[in-house]
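1. Below is the sequence, then the predicted model.
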Amino acid sequence: MSGIDLTSGEHEKARRMLQEDLIVWFTTVADDGTPHAVPVWFFWDDGKAWVFSQPDTVKVKHVKAGSRVVLHLNAGGEFGDDVVILTGSAEIDPRGAAGVLAGFREAYERKYAAAIADYGMPLEQIGETYSTAIAFTPEKLQAW
């Protein structure tokens, strides 16, 4: 991550939110400039945000076409003052969700245990349904 140091005091909140928040808004742009934003589960690992998706979604199409990506964590705090916005690039990982998950499966299951139970689908089935793995690499961070 060029220019982004999540260990600095200034970005401590961003690091915490990236590790703990369950939902991020994943925004891509179509060829005609139309933005497309969707809330997704994500996992922060080794300087990347990982998103698993069904293969035929708009976001996957946009990533394959080279769209820039913005990740926006939901504003928290009493007055919406916990904000983290990351801008960067994304690519489809050829290993797919199952291959990527092998690297952090236990941590992913801990993070999303309640959501997986509520969703009513075991992680293996989630990995099959949301089989496309998107690797987002941030280049710019805004946080306040």
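-> Noted; the coordinates are in hand. Numbers count the residues shown, from 1 in each chain.

2. only C-alpha atoms for contact and neighbour calcs from this point on.
-> Will do.

3. Nearest residue to the residue nearest the centre of the chain in space, please, no chain neighbours.
-> In the chain, the residue lying closest to the centroid (CA atoms, centre = their mean) is residue 42, at 3.7 Å. For residue 42, ignoring the flanking residues on the chain, the nearest one in space by CA to CA, 6 or more residues apart in numbering is residue 51 at 4.8 Å.

4. Then residue 122?
-> Residue 122 sits nearest to residue 116 (CA to CA, 6+ apart), 6.7 Å away.

5. and the spatially closest residue to residue 55 that is not a sequence neighbour, how many neighbours?
-> Computed as CA to CA, 6+ apart, the closest residue to residue 55 that is not its neighbour in sequence is residue 132, at 5.4 Å. By the criterion of other CA atoms under 10 Å, residue 132 has 24 neighbours.

6. Check the contact between residue 132 and residue 57; I expect there is one.
-> No - here residue 132 does not reach residue 57: they are 9.8 Å apart, not a contact under CA atoms under 8 Å.

7. One more to weigh against that first structure:
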Amino acid sequence: MADTQRRGRRIMMTPAELDEFLTARRTCRVATVSADGAPHVSTLWFAWDGKSLWLYSITRSKRWADLRRDPRVAVVVDAGEEYGELRGVEVSGSVEFVGEAPRTGEPHPELDAVERLFARKNFGLEEMPHDGRHAWLRLTPESTASWDFRKLASL
């Protein structure tokens, strides 16, 4: 067990690696708790602002209903196909609902920067297109775990 613990620390991403990885990746997997206690996992685009994951969710989704009832969530962002290339981050905590739901583009200073970031990253636009179906969830991680199996080659 001790060897596994030490290896885990060695393959963990540094804060700079973690920031770079989350900034570059586009898709995450969001795990929520359903009303009956069963887990529910769905895929979603996100933006990372250096301290929080911003999820742009459809407000008529099971994910949204789950989070309205219980804001606890775990999110995984990962990459790689072969074992030696696997890398990723799991963040968990409780989401906060930010802005109107659904989002129509009403002025909301807290969303200005994240909407520009999300629009550039996912749509190649300078301004966020609002469809009246999505709204923002902010996850400021309470817990973070990361791995980069590419580091195993040097162990």
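-> That came in fine, so what should we check first? Nothing here was measured: the structure is a model prediction, and the numbers come from that model.

8. For the residue nearest to residue 55 of structure 1, give me its contacts.
-> Residue 132 of structure 1 sits next to 52-55, 60, 92-93, 96-97 when contact means CA atoms under 8 Å, 6 or more residues apart in numbering.

9. let's see 10 Å
-> Counting by CA atoms under 10 Å, 6 or more residues apart in numbering, residue 132 of structure 1 touches 51-57, 60, 92-98, 100.

10. Pick the one among these closest to residue 21 of structure 1.
-> The closest of the contacts of residue 132 of structure 1 to residue 21 of structure 1 turns out to be residue 51 (CA to CA; 13.3 Å).

11. so where does residue 63 of structure 2 fall, helix or strand?
-> For residue 63 of structure 2, the enclosing helix or strand under DSSP states H and E is helix 62-69.

12. can you tell me what part of structure 1 the helix or strand just after that helix aligns to?
-> Counting by DSSP H and E, the next helix or strand C-terminal to helix 62-69 of structure 2 is strand 72-79. Counting by TM-score structural alignment, strand 72-79 of structure 2 lines up with residues 68-75 of structure 1.

13. All the helices of structure 1, residue numbers only.
-> Ranges of helices within structure 1 are 12-20, 58-64, 96-101, 105-111, 113-119, 123-129, based on DSSP state H.

14. what's the closest of these to residue 29 of structure 1?
-> Set against residue 29 of structure 1 and scored by CA to CA, the helices of structure 1 come closest in helix 58-64, at 6.6 Å.

15. To what extent is residue 30 of structure 2 buried, counted in neighbours?
-> By other CA under 10 Å, neighbour count at residue 30 of structure 2 equals 21.

16. residue in structure 1 matching it?
-> By TM-score structural alignment, residue 30 of structure 2 lines up with residue 26.
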